[in-house]
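**Q** Whatever this is, show me its structure:
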Amino acid sequence: MSSSTQRSPLHFSAFVMNTTSHILQGLWRTDESEQINFNSVDHWIRLAQELERGRFDFIFFADVVGLYGDYDGGYRKYVESGLQIPSNDPSVIASAIAHSTSDIGIAITSSVLQEHPFNFARRISTLDHATNGRIAWNIVTSGLANAARNFGYDGLEEHDERYVWADEYTDVVYKLWEGSWDDGALLQDKKAGLHADPAKVHKIFHEGKRYRVEGPHLVAPSPQRTPVLFQAGSSGAGREFAARNAEAQFIISPGPDAAKLLVDDTRARLPQYGRDPHDLKFFQGLHFVIGSTEEEARRKEAELEENIDLDGMIAHLSGAIGVDFGSHPIDTPLGEIETDGVRSVLDWARESVHGREATIEDLGRVQGRNSRVVGTPEQIADELQRWRDAGVDGINVVNATIPGSYVEFIDHVVPVLQERGLAQKEYASGTARAKLFGSDRLPDRHPAARYRGAFAELSAGV
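**A** You can find the predicted model right below:
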């Protein structure tokens, strides 16, 4: 029996955003692209149904609540290019997607700065009920200064302090989801006229640095109680946060070897929080260019390169790195760029260019090729086997066009993956968490579980 049939299949999620231009900028202008229909709920329903046909585990919505940093002195480029503006709230359409599908999980991104945890917990529990337990939450802290100012803050908190904030935020929602209602509290006994047992519904009386929340949670326990917990930060603080909280981590490593280092390092941190190293699954972001022959795939890649908005790619990086690249000529050597931001991105681009100094133009082109896999379905399956051998549990599939990128992947690559045991042929039953881990609820070893039954004494005599 081959190694590919001995291990569990890879999980797959579709990395999307309720906007026109998400990761690969400018491709909304191509004839086959339907990204400009992002305002239509039918657009997302049709995509989710297609993904379900391909047995994808999740439709994964990224999100922002502010503009990226200035490019060429302002935000004109973002608006002209539809670069994550307009950007709609993905949680609003989650129940509509669920109503039109039966199995696919719906992961939504929400930052700790954008909503008070009491209201967020209520909204997520409502969605988990409405979707029969198919909701996941991608926990983010927001690295956009404009986002902080949009919610009344003077600017961003220091990087590691944002994770301290996230720790308290998750603590509040865990108390509400896991501790406010005991199992069996909701009776709905018509004969006795007793809807719920007040002795099993508790206030939480949370008091912390940022929040004071009395409770109780206003929603009775949903199928999962706590949604599946995603997280995307790979810094030291981000890995610690993932080790404490996350069940799935979205990563963008440059190759399987780098992914293995990150996966092994993060998994080694889980036991200190009482968790099993495999309580956390890793989803690598990859983009696929598929051809019936390698020659066809390379031709399609060349066409893709021609259609990418290079200026848009550089603008997107400006916000991520904290440098206004638009104020420099495109042939400026990267060695002349000074930044307190993400130097690793600049260094990676410089290492990718040989025989000369890399420029801003090279940075944009390298970013467009980041995590790209080009080849036949069989070659792509070979590459995904290497990622799985490195410890990756799933793939977050980045699109060039919607729905085209996913239709092509489902039609041509998924059957090969299924044949090799690298993709599931049928869904498991139950909630999103049950499909990933075999249980509807968080395991007892997750830090949130300590709040189960923790508030009974506070509600004595209610």
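
**Q** all contacts plus neighbour counts: C-alpha atoms, from now on.
**A** Fine.

**Q** who does the longest strand seen in the chain touch, helix- and strand-wise?
**A** Among the elements of type strand in the chain, defined by DSSP state E, the one spanning the most residues is strand 281-290. Judged by 3 or more C-alpha pairs under 8 Å, 6 or more residues apart in numbering; DSSP states H and E, the packing partners of strand 281-290 are strand 11-17, strand 248-251, helix 294-307, strand 372-375, strand 394-398.

**Q** Show me where this structure has its strands.
**A** Secondary structure of the chain (DSSP E): strands located at 11-17, 58-62, 105-111, 135-140, 186-189, 194-196, 206-207, 212-213, 228-231, 248-251, 281-290, 372-375, 394-398.

**Q** Switch the ones you listed over to TSV; also include distance to residue 305 and mean neighbour count.
**A** Putting those into TSV (distance: least, C-alpha to C-alpha, whole Å; neighbours: other C-alpha atoms under 10 Å) gives the following:
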stretch	distance to residue 305	mean neighbour count
strand 11-17	20	23
strand 58-62	24	24
strand 105-111	29	25
strand 135-140	30	25
strand 186-189	57	13
strand 194-196	60	13
strand 206-207	52	14
strand 212-213	51	16
strand 228-231	30	24
strand 248-251	24	23
strand 281-290	11	23
strand 372-375	12	19
strand 394-398	15	24
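
**Q** Please generate a structure for the following sequence too, so the two can be compared:
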Amino acid sequence: MAKQIRLNAFDVNAAMHNSHGLWKHPESERYRYKDLKYWVEMAQLLERGLFDALFLADVYGFYDIYRGSRDAALRDAIQAPINDPSLIIPTMAYATKHLSFAVTVPTTYEQPYAHARRMTTLDHLTNGRIGWNVVTSFLPSAARNFGLDKMISHDERYDIADEYLEVVYKLWEGSWEDEAVIRDAVRGIYTDPSKVHEIHHEGKHYRVPGPHLSEPSPQRTPVLYQAGASPRGRAFAAKHAECVFIDGHSYESMKFYVDDIRAQAVAYGRHPDDIKVFMALSTIVGTTAKEAEEKLRELTSLSSEEGPQAIYGGYTGIDLSKGDPNQILTFQATDHGQTVLARYTKMSPKEMTYGEVIESVKKIGGRAVVLTGSAEQVADQMQTWMEKTGIDGFNLGHLVTPGSLKEVIDLVVPILQERGVYKREYEQGTMREKLFGAGQSRLSERHPGASYRYK
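**A** The predicted structure follows:
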């Protein structure tokens, strides 16, 4: 049987995501992001298309590196204004049966004790259809608004995240036994106190005695996503992640990331197939290749000049407005994200000038691969990426919302189904079971989090 392509929709609870300038498109409904009905319609559309999940990004600050100001980000709705992504999930879950939800929450500013309860609550309310995208946050404006003078250094953020995961594993896996809640009306006991345990965590960054506030949910620990591809990020993913989200720009670089993370996972005692890898992707689909090219020209005419440079500044710490267009951009270690800067410098097949980088990030779709063509051509290209890189699927952005998603669901998905590489119905069970198989609602015994289970 051919390997099945998995699809998540890549989104954010904001006025715009990564389609800079395309909020101006007459068919865009992004402005409705504040309306619960919008999100219900989105979830039901994705379930009709048999998507695995809605993957919700988030950010805790303004993109204000470019020209030393947040103005460009605000003018072009660069992930601002933005709302809390976790609060829309229960309503979408109520309106669907199978669609799962992965929500981004940073470890740098969120306390693990409160976060553990929030995720357990979401796992209960979705009946086990929740995942957590573990990030460490990267904007100086976020650090300032959480009371810090400057950002915590890149690698130290991952050190904090390692301990953070240890705390939540103890709360989710080890604090409450499965039989703690008995609801025995005869004896008058709702929860057996002897089966609820403190965790007694004393670490460098956190002191959490416990116990966890919530009773065990269907998955206990949510499905764990991770979205960093720096050397430290890949090591963190190999240890903790069950799903990894990576930007791709060539078959070779994507295959390197996939192979490296899975090889490191084996070193942690895990199996290579314990990790599913999703690649960022956008599509422009037409009934013909000519129609798709016409759509691309239309989208390009609406694209933003400064917006992409604003988000690049946030991701890298580099203000592209300060460089001469003919000057070579070189890699500089910053405490922002490192992968995006490396892509245009030390991982680029050739040296790139500031001007060339600006033109590259301004392209429709930004850093993500954009597949343009007829439905057959897009399906072909999706299969080629799968075969050449070893990925498991795509986090699918939508350039025009919801039109770009409808194009894929109505035109591309039937072709993939006919070829036997896309499901025709959902598997039953929790998010983790849908990803890894029936009966696997809980973390694998090979996962480091499993070692914290109460014995």
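
**Q** on that earlier part again, any chance of a markdown table for the helices and strands packed on strand 281-290 of structure 1, columns distance to residue 44 of structure 1?
**A** Listed next are those as a markdown table, based on distance: least, C-alpha to C-alpha, whole Å:
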| stretch | distance to residue 44 of structure 1 |
| --- | --- |
| strand 11-17 | 10 |
| strand 248-251 | 21 |
| helix 294-307 | 24 |
| strand 372-375 | 24 |
| strand 394-398 | 16 |
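
**Q** and of the ones you listed, who's closest to residue 242 of structure 1?
**A** strand 248-251 (7.1 Å; C-alpha to C-alpha).

**Q** What is the mean deviation of the closest one from its aligned residues in structure 2?
**A** Overlaying structure 2 shows strand 248-251 of structure 1 at a mean distance of 0.3 Å from the equivalent residues (mean C-alpha distance after the TM-score superposition for structure 1).

**Q** circling back: what range does the longest strand of structure 1 cover in structure 2?
**A** Applying TM-score structural alignment, one finds that strand 281-290 of structure 1 aligns to the residue range 276-285 of structure 2.

**Q** how much does the matching stretch stray from structure 1?
**A** Compared with structure 1, stretch 276-285 of structure 2 is 0.5 Å away on average (mean C-alpha distance after the TM-score superposition for structure 1).

**Q** Relative to structure 1, which residues correspond to stretch 65-85 of structure 2?
**A** Per the alignment by TM-score structural alignment, stretch 65-85 of structure 2 matches residues 70-90 in structure 1.

**Q** What lies in contact with that stretch?
**A** In this structure, residues lying in contact with stretch 70-90 of structure 1 by C-alpha atoms under 8 Å, 6 or more residues apart in numbering are 17-22, 25-26, 39, 61, 63-64, 67-69, 108-109, 312, 315-316, 318-319, 324-327.

**Q** Enumerate the positions of it that are buried.
**A** 70-71, 77-78, 81-85, 87-90 (16 or more other C-alpha atoms under 10 Å).

**Q** returning to what we had before: among the contacts of stretch 70-90 of structure 1, which are located in helices?
**A** Using DSSP state H to define helices, the subset of the contacts of stretch 70-90 of structure 1 located there is 312, 315, 316, 318, 319.

**Q** For residue 213 of structure 1, which non-adjacent residue is spatially closest?
**A** The spatial neighbour of residue 213 of structure 1 that comes closest, neighbours along the chain excluded (C-alpha to C-alpha, 6 or more residues apart in numbering), is residue 206 at 5.0 Å.

**Q** if I look at the equivalent of the one you found over in structure 2, how far off is residue 104 of structure 2?
**A** In structure 2, the residue paired with residue 206 of structure 1 according to TM-score structural alignment is residue 201. Residue 201 of structure 2 sits at a distance of 24 Å from residue 104 of structure 2 (criterion: C-alpha to C-alpha, to the nearest Å).

**Q** Would you mind finding the longest helix in structure 1?
**A** For structure 1, the longest helix by residue count, based on DSSP H, is helix 159-174.

**Q** what's the offset of stretch 145-164 of structure 2 from the middle of its chain?
**A** Relative to the mean C-alpha coordinate of its chain, stretch 145-164 of structure 2 is positioned 19 Å out (C-alpha atoms, centre = their mean, to the nearest Å).

**Q** of the contacts of stretch 70-90 of structure 1, buried ones?
**A** Taking 16+ other C-alpha under 10 Å as the criterion, what is buried in the contacts of stretch 70-90 of structure 1 is 17-22, 25-26, 61, 63-64, 67-69, 108-109, 312, 315-316, 318-319, 324-326.

**Q** which bit of structure 2 covers stretch 135-147 of structure 1?
**A** For stretch 135-147 of structure 1, the matching stretch in structure 2 spans residues 130-142, with TM-score structural alignment as the criterion.

**Q** So which residues make contact with the matching stretch?
**A** Applying C-alpha under 8 Å, 6+ apart, the set of residues contacting stretch 130-142 of structure 2 is 59-64, 100-108, 119, 122-123, 150-151, 157-158, 161, 222-228, 314-315, 335-337, 431.

**Q** Can you add distance to residue 451 of structure 1 and give the ones in helices among the contacts of stretch 70-90 of structure 1 back as TSV?
**A** Converted to TSV, these look like this (distance: C-alpha to C-alpha, whole Å):
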residue	distance to residue 451 of structure 1
312	46
315	44
316	41
318	42
319	39
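
**Q** what's the span of the match of stretch 65-85 of structure 2, first residue to last?
**A** Stretch 70-90 of structure 1 has an end-to-end distance of 25 Å (criterion: C-alpha to C-alpha).

**Q** What is the neighbour count of residue 301 of structure 2?
**A** The local packing count at residue 301 of structure 2 equals 12, with neighbours defined by other C-alpha atoms under 10 Å.

**Q** what's the angle from the longest helix of structure 1 to strand 105-111?
**A** Our comparison of helix 159-174 of structure 1 with strand 105-111, counting by axes from the mean of the first three to the mean of the last three C-alpha atoms, to 10 degrees, yields an angle of 130 degrees.

**Q** quick check: helix 159-174 of structure 1 aligns to which part of structure 2?
**A** So helix 159-174 of structure 1 sits over residues 154-169 in structure 2, by TM-score structural alignment.
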